[in-house]
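Asker: just coords:
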């Protein structure tokens, strides 16, 4: 991963999904921290789980932290 905070989780949309971008590429929409963990695993961080997502400094949470999933 190229930068200090290469993962951006965008604010919840109308369907309560949050776009997840890793190193400039949108990987999809997450509806929970479990989904974000799956995206992190797909990006090469195979041991990432939900607790890592909540605590990681790699993730830039926009529009609310890991507990904000409603629009």
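Answerer: Great, that's in hand. These figures come from a predicted structure and were not determined experimentally. Numbers count the residues shown, from 1 in each chain.
Asker: going by C-alpha atoms from here, please, whenever you check contacts or count neighbours.
Answerer: Noted.
Asker: what's the offset of stretch 33-43 from the middle of its chain?
Answerer: 7 Å (CA atoms, centre = their mean, to the nearest Å).
Asker: what lies in contact with it?
Answerer: Contacts with stretch 33-43, where a contact means CA atoms under 8 Å, 6 or more residues apart in numbering, come from 20, 22, 27, 30, 46-50, 52-54, 66.
Asker: below is structure B, check it against A:
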């Protein structure tokens, strides 16, 4: 499947990040593993794509290790 640039958007307040390809929303991720699953469902060849360093993935508002809504959550 031919994809336009994939964008993992800036994290929301809950730490979620929207994943899009062109005008299409592929899914919402809460962790890097979710991004991998979303891309797999979208038939992106993960053997050819290093998710964390791929030229076709634009990580906005932080890279693949940035999930601030989750990392800043404090348990009572």
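Answerer: Ah, there it is. Owing to the predicted nature of the structure, the values given are computational and were not obtained by experimental measurement.
Asker: ok, then the element right after the top helix by length along structure 1?
Answerer: If you go by DSSP state H, structure 1 has its longest helix at helix 33-42. Following helix 33-42 of structure 1 in sequence order, the next helix or strand is helix 50-55 (DSSP states H and E).
Asker: what are the buried residues along that next one?
Answerer: 50, 53, 54 (16 or more other CA atoms under 10 Å).
Asker: give the buried residues for stretch 57-75 of structure 2.
Answerer: Here stretch 57-75 of structure 2 shows 57, 58, 59, 64, 66, 67 as buried, counting by 16+ other CA under 10 Å.
Asker: now the residues you listed in a markdown table, with secondary structure and distance to residue 12 of structure 2?
Answerer: Converted to a markdown table, the buried residues of stretch 57-75 of structure 2 look like this (DSSP: H, G, I helix; E, B strand; the rest coil; distance: CA to CA, whole Å):
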| residue | secondary structure | distance to residue 12 of structure 2 |
| --- | --- | --- |
| 57 | strand | 18 |
| 58 | strand | 16 |
| 59 | strand | 14 |
| 64 | coil | 14 |
| 66 | coil | 11 |
| 67 | coil | 9 |
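Asker: ok, the residue of structure 1 positioned farthest from its centre - contacts?
Answerer: In structure 1, the greatest distance from the average C-alpha position (CA atoms, centre = their mean) is reached by residue 14, at 17.3 Å. By CA under 8 Å, 6+ apart, the residues touching residue 14 of structure 1 are 70, 71.
Asker: can you do 6 Å?
Answerer: Counting by CA atoms under 6 Å, 6 or more residues apart in numbering, residue 14 of structure 1 touches residue 71.
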